[in-house]
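**Q** Structural data only, the sequence is not supplied:
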């Protein structure tokens, strides 16, 4: 088989050269399309289920949320195992699938199973899926440099302006906010006053909920104009909350202000984000979607940041604290430089030791063609250009050259033998004459 292939190649040299040129051009396009990252993604094929039930102990979370979810999610097809983790007010379920399973197919199966499990969980508890990213999907961290704005306002800017803008960048799965205060109304109930007025905490909660609502009416037409009637009862200030009546005792309404203190403050926090020891900051984490090109996603986020900066308050700007783009650039440049240097050194060694320019050219020309063709296979198997894959290509250059040298020497040996036989035959003919 090999003998016939070599024979056909020798007889059709121009076809072989055209095929090699086409393979090289295809490889060049594959290089441009191949995703670039600093490190290979070795994380497991997983789907994260996050459930929040604030104020509950880890043991209660384990018994009423984590355990029911783990036992019900174990029957999903093509699953390897399920891990559960319970902590104060939160539950995390890690559903690990087989490596050949499509991640979006896996997320659909988990959603289907969650729709049947939700009814068995406590009232008001709703499990949700984590972002469609991997363990190495955190490609960019940034903070807001806003020295003259309080942390509550900074977090509002991050959650209601910056986050929504950056999430529109192609390839971004989620913008995870951190730091600052999430503004909220808090009602601090005095238990002694509740006892005095003979009220309970559920009565206070029910009164606030009933007075923070909006209901629809109907539509009517007058003078060929349609009007919609509705009642708007959403709370807009501390004073409105304080004036909410809870109960009527002997003709006197008991208001929220009679039994509690209402204030505007931040949600209870479990930690802070301090930058360089200069104080607390507010920022976000850019999570890349599964299978995206990290380099393109980072460039897209940075371009979007320049656009978003125009709408930020005066004096507020972005401060990038972690940028994998720099690591990607340095890593790829380092490996690329090494590959080029190795190609030059190997070419010189081949020329010096063979000392035959046609044989040397036939060997050297294999190096760029083979490297370009290797990117076709990288794209076919969804492997990015990273430290590991490019290092493997650099190490393979020696194997490529060894193969060419062996084949050239073998061909030269057989040609020399044939040439020697031909010379002997010609000498015999001369002697006979």
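**A** Received, thanks. All figures in this text were calculated on a predicted structure; none of them were measured in a lab. Residues are numbered from 1 along each chain as shown.
**Q** okay, CA-based contacts and neighbour counts for the rest of this
**A** Noted.
**Q** Now do residue 315: how many residues are near it, please.
**A** Close neighbours of residue 315, defined as other Cα atoms under 10 Å, add up to 10.
**Q** The one 10 residues further on now?
**A** By the other Cα under 10 Å criterion, the neighbourhood of residue 325 contains 20 residues.
**Q** Which helix or which strand is home to the closest residue to it other than its chain neighbours?
**A** Using Cα to Cα, 6 or more residues apart in numbering and skipping residues adjacent in sequence, the residue nearest residue 325 is residue 295, 6.0 Å away. Residue 295 is located in helix 294-309, with elements delineated by DSSP states H and E.
**Q** Show me what that helix is packed against.
**A** With contacts defined as 3 or more Cα pairs under 8 Å, 6 or more residues apart in numbering; DSSP states H and E, the packing partners of helix 294-309 are strand 138-145, helix 163-166, strand 317-323, helix 324-354.
**Q** alright, now check it against this:
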């Protein structure tokens, strides 16, 4: 049985099949997402519970412990960590890699509902959970700061304009705001003033709640038209709160400004983020400017309070494309925010990915060039060098198509697999070529040598290909995070080897039957006989 005979006798069919594989692989290459490592989804959930004013010990005993008891019965839970601080408890639930994250989320929701009766009744909200991926770090950090406008104003532009628009970009999962400074009025009551006036804190709280409302007032119904009564009871700044009447004593109102300080502030003044610009040192003419990072006292004096946006991508998306799409929007953002607000890029994860992927791609091209050079040095025949060399790009390009079908990405591990496969994919084609050349040295024509040589060596090439693939089978069954990471590596290199085996049994003998030059000594013998 000769597997290659069909391809040898039908060169047009073989050529069209290979061209189709080439086109499919090139199109697939454009669709491959680019990342630094393979996309591995960690089934991790984070549960957050808040109880304002509670100490860390109280949070651990009354909130964390009941939740841990409920979560411990969930199937597939591999680890559980809890952290309690002032008024907040966070529990991180790590599940087995084969556990469905949606099913785990439903189990967590059921456990929270079941343990709600054991939690403190004065909790403002029930515990909430969200899906997290520890390996999916933000791909871009953007800083907003201003030396003129207050941070609360900068936060308004960051939260309402930039964050909402960036979250709509294709491939963006979420936008986190670090150092948020939402505007709020902070009231600092004076205990002595309250004692003198004989007013309690509860009276002040009720007066603030009643004096700052935005409720429907009613409607006036007339014979011909109706009128909606609009009463604006919203207090928007500290000056409006200062004149708020808390109580009446001796026929005169007691205003809030008499009982303490009313300040324009932010909701949480215990969090902050800084932006440290890089100082450029100018040199004399002819010398390049030198970038110097500030340290010590210079850093403390040069730090600028800022609002930082952390942008995370969706799993399986192209990091480089997501970052490029975001950067295209930055000029439009600069026109929509005041000129006094500075917008800078703190960290761009795509830069390191571009550099690493470009480096590996260069290594791959260099490896292909070296393999072709070695083949030429040993065969010393251009046609005999070109024919097996075609198996390398075709095998790699065809592998791109399989990678797209399997949902893989173009990362360091997959490119390393392709680089290592270069030496494997050319072996089968060289073996096939060498056997066909041996038959031509015995006096057979190119067609006869291709048919006979491929029939003799076809099963050998098939066994070689399968044995090489079998080496990487154990990697496919590795468990844990390492198994998930190297699974893409093993599949990529195995597919490249299998494709090279198919090309060596189809394209290589067909090209040999049409374009392989006869051995040198045969040509010299013909010339000598003619003389």
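**A** Looks like it arrived, so ask away. What you see is a predicted model; the values in this text were computed from it and never measured.
**Q** TM-score for this pair?
**A** Once superposed, chain against chain, the TM-score is 0.83 (TM-score structural alignment, normalised by the length of structure 1); 420 aligned residues with a Cα RMSD of 3.4 Å.
**Q** Now do the helix holding residue 295 of structure 1: everything it contacts.
**A** With contacts defined as Cα atoms under 8 Å, 6 or more residues apart in numbering, helix 294-309 of structure 1 is touched by 35-37, 139-140, 162, 165-166, 169-172, 288, 316-318, 324-325, 328.
**Q** Give me the buried subset of those residues.
**A** 35-37, 139-140, 162, 165-166, 169, 171-172, 288, 316-318, 324-325, 328 (16 or more other Cα atoms under 10 Å).
**Q** just to revisit the earlier point, rebuild the helices and strands packed on helix 294-309 of structure 1 as CSV, extending it with distance to residue 201 of structure 1.
**A** Formatted as CSV, these follow (distance: least, Cα to Cα, whole Å):
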stretch, distance to residue 201 of structure 1
strand 138-145, 39
helix 163-166, 36
strand 317-323, 44
helix 324-354, 50
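**Q** and residue 366 of structure 1, which of these is closest to it?
**A** Of all those, helix 324-354 sits nearest to residue 366 of structure 1, with 10.7 Å by Cα to Cα.
**Q** Start from the N-terminal end of the stretch 1-150 of structure 1 and give the strands.
**A** For the stretch 1-150 of structure 1, the strands defined by DSSP state E, counting those that start in this stretch occupy 46-52, 79-87, 90-97, 128-129, 138-145.
**Q** Give me the mean deviation of the helix holding residue 295 of structure 1 from structure 2.
**A** Superposed on structure 2, helix 294-309 of structure 1 shows a mean distance of 1.1 Å to its aligned residues (mean Cα distance after the TM-score superposition for structure 1).
**Q** In structure 2, what stretch matches that helix?
**A** The aligned range for helix 294-309 of structure 1 in structure 2 is 319-334, by TM-score structural alignment.
**Q** Any buried residues in that stretch, and which?
**A** 319, 320, 322, 323, 325, 326, 330.
**Q** and if you look at stretch 209-221 of structure 1?
**A** Residues of stretch 209-221 of structure 1 classed as buried by neighbour count (16+ other Cα under 10 Å): residue 211.
**Q** which residues touch the residue positioned nearest the centre of structure 2?
**A** Closest to where the C-alpha atoms of structure 2 average out (Cα atoms, centre = their mean) is residue 313, at 4.4 Å. Contacts for residue 313 of structure 2 (Cα under 8 Å, 6+ apart) come out as 136, 138, 139, 171, 172, 173, 174, 319, 322.
**Q** ok, now with 10 Å
**A** Contacts for residue 313 of structure 2 were tallied using Cα atoms under 10 Å, 6 or more residues apart in numbering; they are 136-140, 167, 169-175, 319, 322-323.
**Q** Out of those, which is nearest to residue 451 of structure 2?
**A** residue 319 (48.8 Å).
**Q** and the gap between the closest one and residue 450 of structure 2?
**A** 47 Å (Cα to Cα, to the nearest Å).
**Q** and what of residue 165 of structure 2?
**A** For residue 165 of structure 2, the distance to residue 450 of structure 2 equals 63 Å [Cα to Cα].
**Q** quick check: longest helix of structure 1.
**A** Looking across structure 1 with DSSP state H, the single longest helix is helix 387-432.
**Q** can you give me the angle that helix makes with helix 324-354?
**A** 20 degrees (axes from the mean of the first three to the mean of the last three Cα atoms, to 10 degrees).
**Q** Who are the packing partners of helix 387-432 of structure 1?
**A** Applying 3 or more Cα pairs under 10 Å, 6 or more residues apart in numbering; DSSP states H and E, one finds that helix 387-432 of structure 1 contacts helix 324-354, helix 357-364, helix 366-380.
**Q** Residue 217 of structure 1: which of the ones you listed is closest?
**A** Comparing these by Cα to Cα, helix 324-354 comes nearest, at 53.9 Å.
**Q** Where in structure 2 does the closest one align, residue-wise?
**A** The aligned range for helix 324-354 of structure 1 is 349-379, by TM-score structural alignment.
**Q** one step back: tell me the one of the contacts of residue 313 of structure 2 nearest residue 364 of structure 2?
**A** Comparing the contacts of residue 313 of structure 2 against residue 364 of structure 2 with Cα to Cα picks out residue 319 as the nearest, at 21.5 Å.
**Q** how close does the closest one get to residue 34 of structure 2?
**A** Relative to residue 34 of structure 2, residue 319 of structure 2 is positioned 6 Å away (Cα to Cα).
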